[in-house]
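K.L.:
The sequence isn't on hand, but the structure is:
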């Protein structure tokens, strides 16, 4: 009785390796974008927990926000991406920005991020 070997061929292995490599490459492009967004959300939540933040003027709030971002090396968020509006209980902070990273030749990956945080006298509340 003759037994035949079963398993993946060299060509099959190379195809699987190429597909896994492509997804790893895409992940390496996307991870920094989402990591930066997490830093933005963390900075906003930390700012919301600051005592007396609801009584500060917008320039001071924006300065504190960008100081927190500077620590985490976030460089895609610009002052024109931050919008502060006065609410009943304090400030509403909205950060809306876009990140564009080159992928392959003339193909880019684009991430559009938006985060909203209430800066109130009572403490932090997400909107």
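P.N.:
Yep, it's here. Bear in mind the structure is a predicted one, so any value in this text is a computation, not a measurement. Numbering: from 1, shown residues only.
K.L.:
Please make it C-alpha for all contacts and neighbour counts, starting now.
P.N.:
Fine.
K.L.:
Excluding residues flanking it in the chain, which one is nearest the residue most central in space within the chain?
P.N.:
Residue closest to the average C-alpha location in the chain (Cα atoms, centre = their mean): residue 37, at 1.7 Å. Distances taken as Cα to Cα, 6 or more residues apart in numbering place residue 113 nearest to residue 37, at 7.1 Å, with adjacent residues excluded.
K.L.:
take the one below as the second:
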């Protein structure tokens, strides 16, 4: 007599619960990481723009706000951005955190430090 092979119902349920939990976690924290990468890309684009090399804070503010509006960036504002001169260019950086409620009283806190440095 051959023994049966395959997954048991208990094994299937455990696997399904783990898979669904991982997917839900990814759906909750994924947008924060996507926005971080958008901010990093925006910083690099602004830092490499020749017209902003010697721009005033007002000109830089309007360029930042225009690009943030197009990219739908809501996590930071112009006041959160630190602008430093380095050599003949500029370096943009910021620090911010995002708290995402997972379920009940459990939240995920993510801290980001985007910069225009490569």
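P.N.:
Cool, got the structure. It should be emphasised that the depicted structure is a prediction, and the values quoted were computed from it without experimental measurement.
K.L.:
what TM-score comes out when they're superposed?
P.N.:
After superposition, the two chains reach a TM-score (TM-score structural alignment, normalised by the length of the second structure) of 0.88; 118 aligned residues with a Cα RMSD of 1.6 Å.
K.L.:
In three-state terms, how would the residue nearest to the centre of the first structure be classified?
P.N.:
Following DSSP: H, G, I helix; E, B strand; the rest coil, residue 37 of the first structure is assigned to helix.
K.L.:
so it sits right up against residue 116, yeah?
P.N.:
No - applying Cα atoms under 8 Å, one finds residue 37 of the first structure not in contact with residue 116, separated by 12.0 Å.
K.L.:
Residue 73 of the second structure touches residue 41, doesn't it?
P.N.:
No - using Cα under 8 Å, residue 73 of the second structure is not in contact with residue 41; the gap is 11.4 Å.
K.L.:
What count of nearby residues applies to residue 54 of the first structure?
P.N.:
For residue 54 of the first structure, the count of nearby residues is 23 (other Cα atoms under 10 Å).
K.L.:
how close does residue 47 of the second structure sit to residue 111 of the second structure?
P.N.:
Residue 47 of the second structure sits 22 Å away from residue 111 of the second structure, taking Cα to Cα, to the nearest Å as the criterion.
K.L.:
Counting neighbours, go ahead and name the busier of the two.
P.N.:
Neighbours were counted for residue 47 of the second structure and for residue 111 using other Cα under 10 Å; residue 47 has more, 20 against 13.
K.L.:
What is the end-to-end distance of stretch 77-97 of the first structure?
P.N.:
Note: stretch 77-97 of the first structure ends 6 Å apart using Cα to Cα.
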